[in-house]
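Visitor: A predicted structure for the sequence below; I have some questions about it.
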Amino acid sequence: MAILHPFKALRPVSEKASEVACVPYDVIDSEEARYLAEGKPLSFLHVIRPEIDLPEGTSEYDDAVYALGAENLRSYQHSAFSEQDSEPSVYVYELEMDGRTQSGVFACVSTQDYDQDVILKHERTRLAKEDDRTRHIMEQEAHAEPVMLTYRDDDATLALMAEARRQDPLYNITFDDGVRHTIWRAPDADAFVAAFRDIPRLYVADGHHRCKAASRAAAEIGTADPEARFFPAVLFPLSEVVILPYNRVIHSVPRGPASFLEELKARFDLEPDADPVPVEKGRISLYLDGTWYGMALPAAAPGASLVDHLDVGRLTHALLEPMLGITDPRTDPNIDFVGGIRGTGALEQRVNSGESDMAISMYATDIKELVDVSDAGLLMPPKSTWFEPKLRSGFLVHLFGKKS
C-alpha cells in the first residue's frame, strides 16, 4: 500500500509566486534557462539551473554549480519572498490547458516504496544524470522539484480532491504559455494519507531521475534524517493524465535522403503527402526530402514482449536497427527526440534547416500501455512518453536536514 507523507512546504508568498515558479530543469538546457531567467532574480531557475549565474560555458556539473544552487536556495528561503507552512500538509495541484483540467495530490512519497516497487518505473535512468540530481539534493538538503506519478482512479481520493478545491487557493496563476496552475492546501491531510493506504501501486509518469536520485540520497543519509526518506510528487489519477507523442529526428541517413527514401519504398508501402500526425496506433509519418510519408509499422513477432508491441518498439525493429544501425537510442548520437508539444512544424524545421536528414512523427503511447509495461516489470524504450502540461517548479519545495 502506498505511503503518503504530508510536508511543510517552502513556498513563495502569493504576490511573488508568478515570478518564482518556473519550468522544470529537464525541459530546457542551460542556454534556454539563462534566457528565461534574464531580468528575473526570483525565478526558481536560479536554484534548479544555477549554472546560469556563473560565466557562460561553465559546465552544469562543475563543483561551483552545486554550491551555488544550495546558496541560492538558502537566500530564497531566508528572504521576504518565501514562507514555510507551520504544519505538515497535503496539497491539490490543478492544471488547465486548452480548456482541459487535471487535478493531482501534491505530497511526499516514500523512497522505501520506490525501492520496493510500490512505485513502479517504466524507463531506465542514466548514471550521470542520477549523480547530478543526487548531488543537488544532498548539497541543497532539499527536493526542489516534484515528480509526476499516476495511479488507478480511486473514488476516495477524487472526493478528497474535490473537497480541497472548494477552499480558497494558495495560488491561481496563468503563465505566458496559457497554462493555468492552481494549488490548494487540503483541509484534512490525514484523510489523504489514509486513502492512499488503499492504493496498491503508483507509477512514475515523469521524473525517473529525480526518483532515483531521491532514493540514492536517502540511502546515503541513512537514519540520520528520517525526513530525507520522502520526496515530493504530484499524483494524478490515470484518467486525468494526457500523453503526447515523443517524436524522433535522424541526423544522418545512409547514402543521403534521396537514396534512403528509395530503400524505404522498397521495404514498405509509403503513402506520400500524408498527414504529419499519424491517425492511429501502428502508423508513423516520415519527413524527408520535403515531403511527409505515411507508413504502417510491421506487427511485432509472435511471442514478442509488451515492449516490442509498442509503436516505439516496432519502430526500432523495423527501421532504426536494420536500416540505420541504431541499436541503443539512449546513447546513439545519430538520433534525437522532440516532445510532441512542439508540433510537427518543429520536425520540419530540423530537416529543412539541414540539421537532420529525417524526422519521424509518432502516435502517442497510451497510458494503459505504460501501466501494463510497468506492471510486467519491463522498461520502455527511451523517450516513449511526453506528458503535458508540465508541472512548474518552485511552488512547493520539500526541505530536510538543517534547512527543515
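Guide: The structure has been received and is ready for your questions. Numbering: from 1, shown residues only.
Visitor: When you work out contacts or count neighbours from here on, use the C-alpha atoms and nothing else.
Guide: Fine.
Visitor: Could I get the buried residue list for the helix or strand Glu130 falls within?
Guide: Assigned by DSSP states H and E, Glu130 belongs to helix 127-140. Residues 130-138, 140 are the ones in helix 127-140 that count as buried (16 or more other CA atoms under 10 Å).
Visitor: Looking at this protein, which strand is longest?
Guide: For the chain, the strand with the greatest residue count under DSSP state E is strand 100-110.
Visitor: mind listing what's buried in the helix or strand just after that one?
Guide: Using DSSP H and E, the helix or strand that follows strand 100-110 towards the C-terminus is helix 111-115. Of the residues in helix 111-115, 111-114 count as buried by neighbour count, 16+ other CA under 10 Å.
Visitor: rewinding a little: what's the helix holding Glu130 in contact with?
Guide: Contacts to helix 127-140, defined as CA atoms under 8 Å, 6 or more residues apart in numbering, come from residues 61, 66-67, 69-71, 73, 143-144, 209-210, 212-214, 216-217.
Visitor: Go again with 7 Å.
Guide: For helix 127-140, contacts defined as CA atoms under 7 Å, 6 or more residues apart in numbering pick out 61, 66-67, 69-70, 143, 209-210, 212-214, 216-217.
Visitor: The longest strand of the chain: how far from the chain's middle?
Guide: 14 Å (CA atoms, centre = their mean, to the nearest Å).
Visitor: Pull out the buried positions in that strand.
Guide: 102-110.
Visitor: what do you get for stretch 262-281?
Guide: 270, 274, 276-278.
Visitor: Please report how far the residue nearest to Ala67 when sequence neighbours are not counted lies from Ala70.
Guide: Leaving aside its sequence neighbours, Ala67 sits nearest to Glu139 (CA to CA, 6 or more residues apart in numbering; 6.9 Å). Applying CA to CA, to the nearest Å, one obtains 6 Å for the distance of Glu139 from Ala70.
Visitor: cool, and Phe44?
Guide: Taken as CA to CA, the span from Phe44 to Ala70 is 12 Å.
Visitor: Okay, one more to line up with it:
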Amino acid sequence: MPRIIPFKAVRPTRSKVGLVASRPYESYTAEERESRMHYNPFSFLHIINPGYKFDQVITGEERYRLVKNRYLEFKEEDVFLQDEKPSFYVYKIINRDNFEFSGIIALAHAEDYENNLIKKHEDTLKQREETFKTYLQNVGFNAEPVLVTHKDNQIVSDLIKQVQTQFADYEFTMTYRDTHYLWKLEDEDIIVKIQQEFKNIGVFYIADGHHRCASSHLLYLEEKSKNPIHTGTEPYNYFMCFFLPESHLRIYEFNRLIKDLNGLTTKEFLIRLDEYYKIENFGKKPFQPSNMHEFSMYLEGEYYALKLRLSKYEFISSLDHLDAHILFKTVLQPILGINDLRQDKRIEYANGRYDVYKLKSMVDNGEFKLSFGLFPTNINQVKAIADEGLTMPPKSTYILPKLRSGLTIYEF
C-alpha cells in the first residue's frame, strides 16, 4: 500500500508567505520575472534564479550552488523557519473561478513510485530527469510538491474539513487572484487515521509533476546504491506531494495550433479529412466540441465540426479512446506530417482556458494556418491509461491546480 508521511516543513513566516510563494519559474514571461524580482526581494524567484543578483545568466552546477546559497540566506534572515514536529499540511486553494482544491501536503516514498503504486500517464525525458536529479543533489530540497490525485475518501474529507474549522496558519491572495490557506496538522491521532485511510485507497496517480517525481526516484536509486546500510527511512527516500481527491481536480484540454497544411490546398486537406471525419461547415458561427471524438477546426475564417467516423477507427486500448491520440493518428501525423509533438515547430498548444475567440485571433493574425479544439479528457481516461501502463501524447491535459513554489519545503 502507498505511504503518506508527515515531515518537518521549512516554511515562510506568516507575514511574508504571500511575498515568498511564486508560480513555477517557466510560467512567467521574462518581463514578469524581471518585475517581480525587482520589486519583491522576498520572492522565491530570487532563490531559483540566483544570477539575477549578479545581472547575468548562470547555468549548471554553479547555478545549483548559488541556489543553495540564496536558500540559506533566506533561512539565516528568518524568512524561512522549520517546524519542530513532523506534520501534515492541509492546503486549500480557491481560484479565481471559485473552484476549491483541498488536500494534504505530505511525503511519498520513492519505492512506491518504483512499485507502480504511484502511477504515471506521461512520458518523461531522460535528459530532464538527470538534470533535475543533479539539481536536487546539489540544493538538497523540494520546494514544489508533485500533484498526486486519488479516489475520494469520505473519512479523509471529513478530517480535512475538521482541521479547516480552525484558524489557518496561512491565508493570502496572490496577484493571480487565487486565495491560499494552509493548516499545520500535528495531531498524531488524526495523522494516523488519515494514513490508515490512504492505505485503503490503494493507488495514487500523478496529475502534474512527472519529471519531478521521476527525478526524485533517480536520486533515491543513486543514494541507495551508495549507502551500504540503507534502511528505506533516510530523507532521500521521500519526495513532497500534494495529495488531492480526484473530484477536486480540474482537467482542461490543450488545443492545437498548426502553422501550415503540409503543402496541401484547402480542398485537398478537407478531402483527406473526410476519410476519418464527418465534416460540417459552421461558417462564421463558433463551434466547440461537446462530446468525446468531436473536434472543432478553424480554417480560413470558417469554423468546422469534425466528428470521428467510428467505423473507420479501431479502438483497442484506452489510449485509442483519447482524443489527443486520435487527432495525432488520423490528422497530425498522416496528413500534416507532424511526427514529433514535442519538437516540431509547426505545432503549438493553447490550454483550454482560452476561449474559441483567442484561437481564432491567433489564426486570423497569420501566426497559424488553422486550429483544432478538443473535448477535455476526464479523470477516468487518465487512470485507465495509467493502469494499462500507457502514456498520453504531450499536451493532452491542462490540469488545475497549479501549485506554488516555496510554500512548504522538504529538506533531505
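Guide: Yep, that arrived. Predicted model only: the values in this text are computed from it and were never measured.
Visitor: Need the TM-score between these chains.
Guide: Here the TM-score for the pair of chains, by TM-score structural alignment, normalised by the length of structure 1, is 0.91; 398 aligned residues with a CA RMSD of 2.3 Å.
Visitor: Would you mind giving the buried residues of strand 100-110 of structure 1 as CSV with distance to Leu244 of structure 1 added?
Guide: Shown next, in CSV, are these (distance: CA to CA, whole Å):
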residue, distance to Leu244 of structure 1
Gln102, 15
Ser103, 18
Gly104, 18
Val105, 22
Phe106, 22
Ala107, 25
Cys108, 26
Val109, 26
Ser110, 28
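Visitor: now, which of these sits nearest Thr291 of structure 1?
Guide: Gln102 (36.4 Å; CA to CA).
Visitor: Could you give the number of residues near the aligned partner of Phe239 of structure 2 in structure 1?
Guide: Matched by TM-score structural alignment, Phe239 of structure 2 corresponds to Phe231 in structure 1. Using other CA atoms under 10 Å, Phe231 of structure 1 has 30 other residues around it.
Visitor: roughly how far is the helix or strand containing Glu268 of structure 2 from the heart of the chain?
Guide: Assigned by DSSP H and E, Glu268 of structure 2 belongs to helix 266-273. Between the centre of helix 266-273 of structure 2 and the centre of its chain there are 36 Å (CA atoms, centre = their mean).
Visitor: which SS state does the match of Phe239 of structure 2 fall under?
Guide: strand (DSSP: H, G, I helix; E, B strand; the rest coil).
Visitor: Quick check: it touching Ala107?
Guide: No. Counting by CA atoms under 7 Å, Ala107 is not a contact partner of Phe231 of structure 1; they are 8.1 Å apart.
Visitor: follow-up on the earlier one: show me what the helix or strand that the helix holding Glu268 of structure 2 is followed by is packed against.
Guide: Per DSSP H and E, the first helix or strand lying C-terminal to helix 266-273 of structure 2 is strand 277-283. Other elements packing on strand 277-283 of structure 2 under the criterion 3 or more CA pairs under 7 Å, 6 or more residues apart in numbering; DSSP states H and E are strand 302-308.
Visitor: And the strand it packs on against structure 1, how far off on average?
Guide: Superposing on structure 1 places strand 302-308 of structure 2 at an average distance of 2.3 Å from its equivalents, by mean CA distance after the TM-score superposition for structure 1.
Visitor: what's that strand aligned against in structure 1?
Guide: Using TM-score structural alignment, strand 302-308 of structure 2 pairs with 291-297 in structure 1.
Visitor: Now find how far off-centre the matching stretch is within its chain.
Guide: The gap between where stretch 291-297 of structure 1 is centred and where its chain is centred comes out at 28 Å by CA atoms, centre = their mean.
Visitor: Now which residue in structure 2 aligns to Gln84 of structure 1?
Guide: By TM-score structural alignment, Gln84 of structure 1 lines up with Gln82.
Visitor: of the buried residues of helix 111-115 of structure 1, closest to Met97 of structure 1?
Guide: Tyr114 (29.9 Å).
Visitor: Would you check how far apart that closest one and Ala218 of structure 1 are?
Guide: Separation of Tyr114 of structure 1 from Ala218 of structure 1 (CA to CA) stands at 11 Å.
Visitor: Kindly report the same for Pro276 of structure 1.
Guide: Pro276 of structure 1 sits 45 Å away from Ala218 of structure 1, going by CA to CA.
Visitor: and the residue nearest to Asp273 of structure 1 when sequence neighbours are not counted, how many neighbours?
Guide: Spatial nearest neighbour of Asp273 of structure 1, excluding adjacent residues (CA to CA, 6+ apart): Trp292 at 5.2 Å. Applying other CA under 10 Å, we find 23 residues neighbouring Trp292 of structure 1.
Visitor: which residue sits closest to Ala164 of structure 1, ignoring its sequence neighbours?
Guide: Computed as CA to CA, 6+ apart, the closest residue to Ala164 of structure 1 that is not its neighbour in sequence is Ala186, at 4.8 Å.
Visitor: Which of Phe44 and Ala70 of structure 1 has more residues huddled nearby?
Guide: Phe44 (28 against 22).
Visitor: Quick check, that one in contact with Glu19.
Guide: No. Checked against CA under 7 Å, the pair Phe44 of structure 1 and Glu19 is beyond contact range at 8.4 Å.
Visitor: what's the burial count for the closest residue to Tyr113 of structure 2 other than its chain neighbours?
Guide: Nearest residue to Tyr113 of structure 2 in three dimensions, chain neighbours excluded: Lys119, at 6.8 Å (CA to CA, 6+ apart). Residues near Lys119 of structure 2, counting by other CA under 10 Å, number 23.
Visitor: same thing with the one 4 residues further on?
Guide: Here the count is done by other CA under 10 Å, and Asp123 of structure 2 has 14 residues near it.
Visitor: For it, which residues are in contact?
Guide: Residues near Asp123 of structure 2 by CA under 7 Å, 6+ apart: Thr391.
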